[in-house]
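Colleague: Provided below for reference: sequence and predicted model.
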Amino acid sequence: MGKATSSSSTATPTPTPSALFFRCKLLCFSLLYLLTTLFLALYHYLSPTQCLFRSSPFDHPLQTPLFTYPSSYGEHKYALTTHRSVCNSSIFFSDYRRLFKEIQELCRNSSAFTPVLRYMQGKNSGSFGANFSTQKRISYFDHSNDNVEVPCGFFKEFPITTYDRIAMENCSGVVVVSAIFNNHDKIRQPRGLGSKTLDTVCFFMFVDEATLKGLDYHQLISTKSDEYRIGAWRIVKISSNEFYENPAMNGVIPKYLVHRLFPNSKFSIWIDAKLQLTADPLLLIHSLVVSENVDMAISRHPFFIHTMEEAMATARWKKWWDVESLQTQMETYCENGLQPWTSNKLPYPSDVPDSALIIRKHGLRSNLFSCLVFNELEAFNPRDQLAFAYVRDGMSPKLKLNMFDVEVFEQVAMEYRHSLKTNRATSLKGSGAGLLLIDLEGAKLQYCLRFNFKATNNKAEYELDRYLHKGRPCEKI
C-alpha cells in the first residue's frame, strides 16, 4: 500500500516588530490628518464668512465693541449686506502673533522702504497742490532720477493743531486713515481687532467744522477740548474753508497724501467713512501686501473694467456735476496715452478699482503713484477712478499692484449707505419716454415706452456719450 501524503499549506510570514511599528505610525498619521481636515472643514463651514481663512481659529483673539453710540447717531444709514453662497477668491490670514512680529520687524528695517521719494517744497497761495498744467504733470511720470523733487501737495499750510501734528509724526508703523466732511457720514468703529493692534496701529479720522458740530450735538465729543477721541479713532479737525470748495476734494488729501501727513509711517490703510473695517488691519496688510510682495492692494470694481465705462457712469449718475469737464478730462487722457484694458495690461486685471479701501506700503513706487493721482484729481475732479489707470500705466517705475476680487473686499469691510431715492426720470429697469395725445375734443391718450438701452436728456452727457463711441482706440470699450 502506498504511503498517504498530505498537502502542506504555505505559511504566512510573521511581521517583524519594525514593520508593525511602521504600520502603526502610518495609521496614526492618517487618523491625525483625517481629524485635522474634518476640524478645519467644520470651522470653515461654520465661519461667518467663507472668504476668510485663518491658519488657526484660536490665534486671533477678538475684542468687545470699542465704543457705544447713542441711538440717534447714524440712524439714517443702513448696512449693505452681501449674500454669496460660495466664495471663489478666499483670503488666507497667517498666524496673528507671527505676522505681528514680522510687520514690526519690517517697520524697524528702514532699508525695506528705500529709496525715498523727494517732494517739491514751497508755498503757493493759489491751491494746495499748485495746480500744474497737463504737460508739467506728465513730466513727473517718469521718475528715473531719484534726486528729482515731485510735486505732491502742501503748497499751502495744512491747518491742524500742534497736538495732532505731533501725534501724526509719532505714528511710526501702521496707520488707518479715514475722513468725514460736511457731516456726510458716520464714524464706524473697527471690528475684529487682535489683542495688540490698538497698542501699535494708529487710527486717525479727519473731519471739518460741520462734522465736528455734529459730533458735539450727539455728545460724542466736547468742542472745548484740545484733543478728540471716539473709540479707536483720534479725531483731527482741519479748517476746510482754507482748502477746496468741494468737500470730496478735501477728502482726497488724507486719502492720497497719507504718506506725507504721516511721514514716519511704513504702512497705511485708507477706508472710506461709508465702510466699517471688519478685519484686523495687520492681517490685511500682511495677506494682501506683504505676502504678495506688492506696493499697494486695492479691490477691482465689481462691474467695470475700462476707464470709459466709469466715465459714462460718472456722467449718467451725476457723480460729478460738470459733465463737460469729464469730456475734457477723457480727451486729455486719450491724447496722452490712455488705452482700454486688454490682456496686454496683465498682471493688472482691470483699469477700474473700487478705491474705498486702499492698502499701501510706503515705498517710492506707492508714494509716487499717490502724488501723481493727487495732481490729476486737483486738475480735474475728485473721481479718482478716472485717473487711476492713466497714472498707473504711464508712470515709471511700474507700480506693483494687487487688485483683489470684490468678494474679498465685501468680507473685510461692511458698507453703509443712505436711504436710496429716485426721481421720476430714473429707474433700475431702464430708460423710457412718454407720449400724450390730445384730440380736438380734449380727450387724452397716454402712451409709455420703455427702452432696452441707456438714454439721456442731458445735452452735455449726450455729447460725452457720442465722443466716447467715435471708434477711436481710446474709446473702444
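Modeller: Ah, there it is.
Colleague: drop to CA atoms for contacts and neighbour counts, all remaining ones
Modeller: OK.
Colleague: residue 286 is in contact with residue 99, correct?
Modeller: Yes - contact criterion Cα atoms under 8 Å: residue 99 and residue 286 qualify, at 6.8 Å.
Colleague: helix/strand/coil for residue 221?
Modeller: Assigned with DSSP: H, G, I helix; E, B strand; the rest coil, residue 221 falls in the coil class.
Colleague: residue 118 contacts residue 150, doesn't it?
Modeller: Yes - between residue 118 and residue 150 a contact is recorded at 6.3 Å, counting by Cα under 8 Å.
Colleague: neighbour count winner among these two?
Modeller: The residue with more neighbours, out of residue 118 and residue 150, is residue 150; 20 against 16, by other Cα atoms under 10 Å.
Colleague: put this next to the previous one:
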Amino acid sequence: DRTNSFDIKESMTVHCGFVKGTKPGHQTGFEIDEDILPELDQFHDVIVASAIFGKYDIIQEPVNISEMARKNIPFYMFIDEETHSYLKNTSRYSDDNKRVGLWTIIVVHNVPYTDARRNGKIPKLLLHRLFPNVRYSIWLDAKLQLVVDPYQILERFLWRTNSSIAMSRHYRRFDVFVEAEANKAARKYDNASIDYQVEFYKKEGLTPYTDAKLPITSDVPEGCTIIREHIPITNLF
C-alpha cells in the first residue's frame, strides 16, 4: 500500500499511520471535544497551530501580528488533559472562552501514546487532515514564539518561490545517521526502535549526507516550523 501511494492518481486513498477512524478528532484515539469539532471543518485561507503535551512548554503570545492577520487567521493550540489542568490553575484560561490571548485552545482526550512527544507529532504532521478545508498552515513548536506576521512567512517561504512546503532544518546536524546516534545518546527512544527506523531508511535508498547532495543542504529536518499548502500531495509528506 505504501509503495502504491506514491503513484499519484486523480482519486486515491492514503492510510493514516497515527490514528484510526473516519473523521479527525472523533472516535480516533485522538479525541477532540464535540463542540470544537465543527471548527476543524471551517474554511480558512491560513491558520497557525501549535501544541503542548505533558505541560512541557508554556503558551507564548505571538507578536508583530498585523490587524489583517488578527482578523482573518485563527491560532490553534492543541493540549492534552494534563496541560489543560495545569492551564486552568496557572493562567487566565477558562473553559468558557477556550482562549489564551490569540490562541484558541483545543483539548485532546484519549491520546494514543504515553510519550507526550509522540502525541505532539499527530497535530504536527497531520495538520492538513485535522483541518481539511484550510489552504495554508503554519506549524510552530510551542518552544518557539511567533515574532513575524504569518502573511510575511508565507510570502517568504512559499509564495515567492512557488513552493508547497517549507520546513526548518536541524540547527546542528545534517546527516540522518549522525542524528540517529545522537538520539541514542540522548535516550530519546529505545535503541531498537531507532535502529529499525535507520534500516528502513537504508532500504529506501538513503545514504550519508555529503556535498554531492547539494542544493539539498540537509537530510535532517528539525521540523519545529512547518509551512505547508494543503493540497492532495501533502498527504504523502
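Modeller: Great, that's in hand. This structure is a prediction, so every number in the text was calculated from the model and none was measured.
Colleague: tell me which stretches of structure 2 form strands.
Modeller: In structure 2, the strands defined using DSSP state E lie at 31-32, 44-52, 75-80, 99-100, 103-109, 134-140, 165-169, 221-229.
Colleague: nearest to residue 177 of structure 2, out of those?
Modeller: For the strands of structure 2, the distance to residue 177 of structure 2 is smallest for strand 221-229, at 12.9 Å, taking Cα to Cα.
Colleague: in structure 1, what range does the closest one match?
Modeller: Aligned by TM-score structural alignment, strand 221-229 of structure 2 corresponds to residues 353-361 of structure 1.
Colleague: contacts only, for the residue nearest to the spatial centre of structure 1.
Modeller: For structure 1, the residue sitting closest to the mean C-alpha position, by Cα atoms, centre = their mean, is residue 357 at 1.8 Å. Neighbouring residues of residue 357 of structure 1 by Cα atoms under 8 Å, 6 or more residues apart in numbering: 269, 270, 271, 272, 298, 299, 409.
Colleague: run a quick neighbour tally on the counterpart of the first one in structure 2.
Modeller: Spelled out, it's residue 269 of structure 1. Using TM-score structural alignment, the partner of residue 269 of structure 1 in structure 2 is residue 138. Residue 138 of structure 2 has 24 neighbours, counted by other Cα under 10 Å.
Colleague: for residue 57 of structure 2, see how far away the residue mapped onto residue 256 of structure 1 from structure 2 is.
Modeller: In structure 2, the residue matched to residue 256 of structure 1 (TM-score structural alignment) is residue 125. As judged by Cα to Cα, to the nearest Å, residue 125 of structure 2 and residue 57 of structure 2 stand 19 Å apart.
Colleague: neighbour count winner among the two?
Modeller: Neighbours of residue 125 of structure 2 and residue 57, each counted by other Cα under 10 Å, are more numerous for residue 125; the result is 17 against 14.
Colleague: residue 222 is in contact with residue 171 of structure 2, correct?
Modeller: Yes - in this structure, residue 171 of structure 2 is within contact of residue 222 by Cα under 8 Å, at 7.3 Å.
Colleague: hmm, who's touching the top helix by length along structure 2?
Modeller: Taking DSSP state H as the assignment, the helix of structure 2 that covers the most residues is helix 191-203. Residues from elsewhere that reach helix 191-203 of structure 2, judged by Cα under 8 Å, 6+ apart: 177, 180, 183, 184.
Colleague: tell me how far the last one lies from residue 173 of structure 2.
Modeller: So that's residue 184 of structure 2. For residue 184 of structure 2, the distance to residue 173 of structure 2 - Cα to Cα - is 14 Å.
Colleague: please apply the same query to the third one.
Modeller: Taking Cα to Cα as the measure, residue 183 of structure 2 and residue 173 of structure 2 are separated by 11 Å.
Colleague: what's the answer for the second one, then?
Modeller: For residue 180 of structure 2, the distance to residue 173 of structure 2 equals 10 Å [Cα to Cα].
Colleague: that older thread, residues touching the match of residue 269 of structure 1, list them.
Modeller: 46, 47, 48, 49, 150, 225, 226, 227, 228.
Colleague: what is the neighbour count of the second one?
Modeller: Residues near residue 47 of structure 2, counting by other Cα under 10 Å, number 21.
Colleague: next: the one 5 residues further on.
Modeller: The local packing count at residue 52 of structure 2 equals 24, with neighbours defined by other Cα under 10 Å.
Colleague: surely it meets residue 79?
Modeller: Yes - counting by Cα under 8 Å, residue 52 of structure 2 does reach residue 79; the two are 5.0 Å apart.
Colleague: what's the distance between the nearest residue to residue 223 of structure 2 once chain neighbours are set aside and residue 122 of structure 2?
Modeller: The shortest distance from residue 223 of structure 2 to any non-neighbouring residue, by Cα to Cα, 6 or more residues apart in numbering, is to residue 168 (5.4 Å). Distance check for residue 168 of structure 2 against residue 122 of structure 2: by Cα to Cα, it reads 18 Å.
Colleague: and the two? which has more neighbours close in?
Modeller: residue 122 (19 against 13).
Colleague: ok, the more buried one - contacts?
Modeller: Contacts of residue 122 of structure 2 (Cα under 8 Å, 6+ apart): residue 18.
Colleague: so how far is residue 143 of structure 2 from it?
Modeller: In terms of Cα to Cα, residue 122 of structure 2 sits 17 Å off from residue 143 of structure 2.
Colleague: before we move on, what about residue 233 of structure 2?
Modeller: 28 Å.
Colleague: okay, those two: which has more neighbours?
Modeller: residue 143 (14 against 11).
Colleague: quick one: buried residues of whichever helix in structure 1 runs longest?
Modeller: Using DSSP H to define each element, structure 1 has its longest helix at helix 17-46. Neighbour counts using 16 or more other Cα atoms under 10 Å place 40, 43, 44 of helix 17-46 of structure 1 among the buried residues.
Colleague: got a list of what residue 217 of structure 2 touches?
Modeller: By Cα under 8 Å, 6+ apart, the contact set of residue 217 of structure 2 is 174, 211.
Colleague: number of nearby residues for the residue mapped onto residue 196 of structure 2 from structure 1?
Modeller: The alignment partner of residue 196 of structure 2 in structure 1, by TM-score structural alignment, is residue 328. Applying other Cα under 10 Å, we find 13 residues neighbouring residue 328 of structure 1.
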